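Undergrad: Predicted coordinates and the sequence they were generated for:
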Amino acid sequence: MQKLDGLLSNYIDTIIKFLPEVVTSLFILAVGMFAIKFLKKLANKLFLEKRIDPTFASFLIDILIWGLRILLFVIIASKLGIQTSSFVAIVGAMTLAIGLSLQGSLSNFAGGVLIILFKPFRIGDTIEAQGEIGKVLGIHIFSTQIQTSQNNVVYLPNGILSNGKIKNLSQNNLRKLEINLQTTLLKNTSEFIDKLQASLEQNNLILTQPAPHIYIKDLLDTKITYTVHAWVESSDSTTVTSYILYEAKKISDAL
């Protein structure tokens, strides 16, 4: 019983001894998290005032925040009595283990760096990649966030994205539409082409230079395939595509 009382007394003494360090560590944690949040807002404001590229600014802020969090963790660990040399050894071992188990994440990090450096797209651009088409909302350390036309948010891993094919639909203001139309074999093919050509030339969204053109792409026993080439503003591509399909159907039915 005396031995139990002695052990209990030692535990209580140990708790009392370390209680100030624990309270101080919790205080440092609260102040540190508040400071990191404040520095993030300050960095955002400074980058905005300096007109730094939003993509690059977002990437730098992510690295800064994670660096500050790691530093805060080191400070708290040191305050709790963990030796720095032991901590460095533990962190080194953990880094090696994490690096081996998270090779894909490291690849995504490297891909994010490449995207930032070479800028195949920027925030606000509309891209087509990995079978998805959408507006770029953000470029983060490990992934790129896009919003599709269905209002879905898709996260594309930077590693796969940087090594794959990326089609930037916003990089050029003008876009050349190539639309294939298939109809039954008409008796008067030239009349169909002339009427559709006139309809294209009347549409104010279709550029007159270069002028729109209609070509016969394929001719079968019962069907004929046309290709329509038309230059438009990138933002009008969907509207003009719908217009051309509708006009082709209407003209074909009238012949």
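TA: That came through fine.
Undergrad: only C-alpha atoms for contact and neighbour calcs from this point on.
TA: OK.
Undergrad: neighbours of the closest residue to R122 other than its chain neighbours, just the number please.
TA: Once flanking residues are discounted, R122 sits nearest to T55: 6.3 Å by Cα to Cα, 6 or more residues apart in numbering. Close neighbours of T55, defined as other Cα atoms under 10 Å, add up to 20.
Undergrad: Quick check: which element contains T55?
TA: Element membership for T55, per DSSP states H and E: helix 54-79.
Undergrad: elements contacting that helix?
TA: helix 2-49, helix 103-118, strand 132-139 (3 or more Cα pairs under 8 Å, 6 or more residues apart in numbering; DSSP states H and E).
Undergrad: my guess is the residue nearest to R122 contacts L137, does it?
TA: No - the criterion here is Cα atoms under 8 Å, and T55 misses it with L137 at 9.8 Å.
Undergrad: any residues in contact with both of the two?
TA: Common contact partners of T55 and L137 (Cα atoms under 8 Å, 6 or more residues apart in numbering): I123.
Undergrad: for stretch 228-247, how far is the first residue from the last?
TA: Taking Cα to Cα, to the nearest Å, stretch 228-247 runs 12 Å from one end to the other.
Undergrad: Give the buried residues for it.
TA: With burial defined by 16 or more other Cα atoms under 10 Å, the residues of stretch 228-247 counted as buried are V228, H229, A230, W231, V232, S234, S237, V240, T241, I244.
Undergrad: Tell me the secondary structure at the fourth one.
TA: Taken by DSSP: H, G, I helix; E, B strand; the rest coil, the conformation at W231 corresponds to strand.
Undergrad: try this one side by side with the last:
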Amino acid sequence: MNIKLWIDKGFEILLDYGPKLIMAFLIWVIGNFVIKLITKGLKSAMKKAKYDISLSKFLSDLLNWSLKILLIIVVLSTVGIETTSFAAILAAAGLAIGLALQGSLGNFAGGVLIMIFKPFKVDDLIEAQGELGIVKEISIFTTKLRGLSNKEIIIPNGSLSNGNIINYNTEGTRRVDLTFGVSYDSDIKETKSILMSVLINHPLVLNDPEPTVNVSELADSSVNFAVRPWCKADDYWTVYFDITENTKIALDKADIEIPYPHQVEIHKQN
């Protein structure tokens, strides 16, 4: 009698929940297939747009898990399980996590903005947040720079995306700003000719834009010349150091004095 009762109860449950379970199973299978197509399409789109690999993986994983959570809720609802409380718990957990990771989420959002607007790319020389360096890596939360003294600089993407950024590579060329002072006894035209000759004879100095040499200041003990050669961005420091050295050699050969501070001692006679 009990066995028959249990069999009847089983058939009743099967008839009641069988169609729902089959429907839930079909929704799960089809849903997973659609999610794979969507995430695959997103990855392909980000690859074509040349998004950072780490950001691309993070976004595709985030979309994948978000859609799977939504799919689980739909499957549970199809079976007949109340999902209102489940959704409320998820919302509360999401809010708590969001508040706890507020700074990290800001950095993540900053990383996304950097990837979308691309104010710089890897190997660019940039100045930001008081730091100067070559971009080594753009990750989800931070950007790594290689400082000019080969030190690693890590800047949070949140502050980086909200601050001023100077990109020295965008235009492809840079102007090297140098100032040289000579004594007041020196001939200005001769000095200008020598300085310009140093610029013209350097193989990395560009002809277009043309280099310039001008008197910039009549200082206390020197006549200062603003020397402005142009070069490719990658050649900046080579040109900077070479022109500085070659100028000193050229001025010495022409017996043009470069003033330096003197200390004068006055002795009083009693």
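TA: The structure has been received and is ready for your questions. Being a predicted model, the structure only gives us computed values, none of them experimental.
Undergrad: where do the helices sit along the second structure?
TA: For the second structure, helices defined by DSSP state H occupy the ranges 2-48, 53-79, 84-100, 102-117, 157-162, 188-200, 236-253.
Undergrad: Show me what the fifth one packs onto, helices and strands only.
TA: Here helix 157-162 of the second structure touches helix 102-117, going by 3+ Cα pairs under 8 Å, 6+ apart.
Undergrad: how big is the angle separating the helix it packs on from strand 131-138?
TA: Orientation check (axes from the mean of the first three to the mean of the last three Cα atoms, to 10 degrees): helix 102-117 of the second structure against strand 131-138 gives 80 degrees.
Undergrad: list the helices and strands helix 102-117 of the second structure packs on?
TA: Going by 3+ Cα pairs under 8 Å, 6+ apart, helix 102-117 of the second structure lies up against helix 157-162.
Undergrad: Just the buried residues of the helix it packs on, please?
TA: Residues N157, G158, L160, S161 are the ones in helix 157-162 of the second structure that count as buried (16+ other Cα under 10 Å).
Undergrad: Identify the residue nearest the geometric centre of the first structure.
TA: In the first structure, the residue lying closest to the centroid (Cα atoms, centre = their mean) is T144, at 2.3 Å.
Undergrad: Leaving out chain neighbours, which residue sits closest to that residue?
TA: L156 (5.1 Å).
Undergrad: Settle this for me: that neighbour is touching S143, isn't it.
TA: Yes - counting by Cα under 8 Å, L156 of the first structure does reach S143; the two are 5.4 Å apart.
Undergrad: When those two are compared, which one has more neighbours?
TA: S143 (21 against 18).
Undergrad: Contacts only, for I90 of the first structure.
TA: With Cα under 8 Å, 6+ apart, I90 of the first structure has no contacts at all.
Undergrad: Now do G131 of the first structure against E21 of the first structure, distance only.
TA: Distance from G131 of the first structure to E21 of the first structure, by Cα to Cα: 54 Å.
Undergrad: Tell me, how many residues neighbour I61 of the first structure?
TA: Applying other Cα under 10 Å, we find 19 residues neighbouring I61 of the first structure.
Undergrad: Residue in the second structure paired with it?
TA: Residue pairing (TM-score structural alignment): I61 of the first structure is matched to K57 of the second structure.
Undergrad: Contact partners for the residue nearest to that match when sequence neighbours are not counted?
TA: Leaving out its chain neighbours, the residue that sits closest to K57 of the second structure by Cα to Cα, 6+ apart is K43, at 7.6 Å. K43 of the second structure sits next to S56, K57, S60 when contact means Cα under 8 Å, 6+ apart.
Undergrad: do that again at 10 Å, thanks
TA: L37, A49, Y51, I53, S56, K57, L59, S60, D61 (Cα atoms under 10 Å, 6 or more residues apart in numbering).
Undergrad: do the same with S107 of the first structure
TA: By Cα under 10 Å, 6+ apart, the contact set of S107 of the first structure is V113, F142, P157, N158, G159, I160, S162.
Undergrad: mind checking how far the match of I61 of the first structure is from D123 of the second structure?
TA: Relative to D123 of the second structure, and taking Cα to Cα, K57 of the second structure is found at 22 Å.
Undergrad: now I154 of the second structure
TA: 15 Å.
Undergrad: now swap in A96 of the second structure and tell me
TA: Distance, A96 of the second structure to D123 of the second structure, using Cα to Cα: 38 Å.
Undergrad: So if I had to pick from these two, which one is more boxed in?
TA: Set A96 of the second structure next to D123 and count neighbours by other Cα under 10 Å: D123 wins out with 15 against 12.
Undergrad: thinking again about what came up before, take the buried residues of stretch 228-247 of the first structure and lay them out in JSON lines including distance to S86 of the first structure.
TA: Conversion of these to JSON lines gives the following (distance: Cα to Cα, whole Å):
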{"residue": "V228", "distance to S86 of the first structure": "70"}
{"residue": "H229", "distance to S86 of the first structure": "68"}
{"residue": "A230", "distance to S86 of the first structure": "68"}
{"residue": "W231", "distance to S86 of the first structure": "66"}
{"residue": "V232", "distance to S86 of the first structure": "64"}
{"residue": "S234", "distance to S86 of the first structure": "58"}
{"residue": "S237", "distance to S86 of the first structure": "61"}
{"residue": "V240", "distance to S86 of the first structure": "66"}
{"residue": "T241", "distance to S86 of the first structure": "65"}
{"residue": "I244", "distance to S86 of the first structure": "70"}
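Undergrad: Pick the one among these closest to S101 of the first structure.
TA: Of all these, S101 of the first structure sits closest to S234, with 42.9 Å by Cα to Cα.
Undergrad: didn't the closest one look like it was pressed against D125?
TA: No - counting by Cα atoms under 10 Å, S234 of the first structure does not reach D125; the two are 11.3 Å apart.
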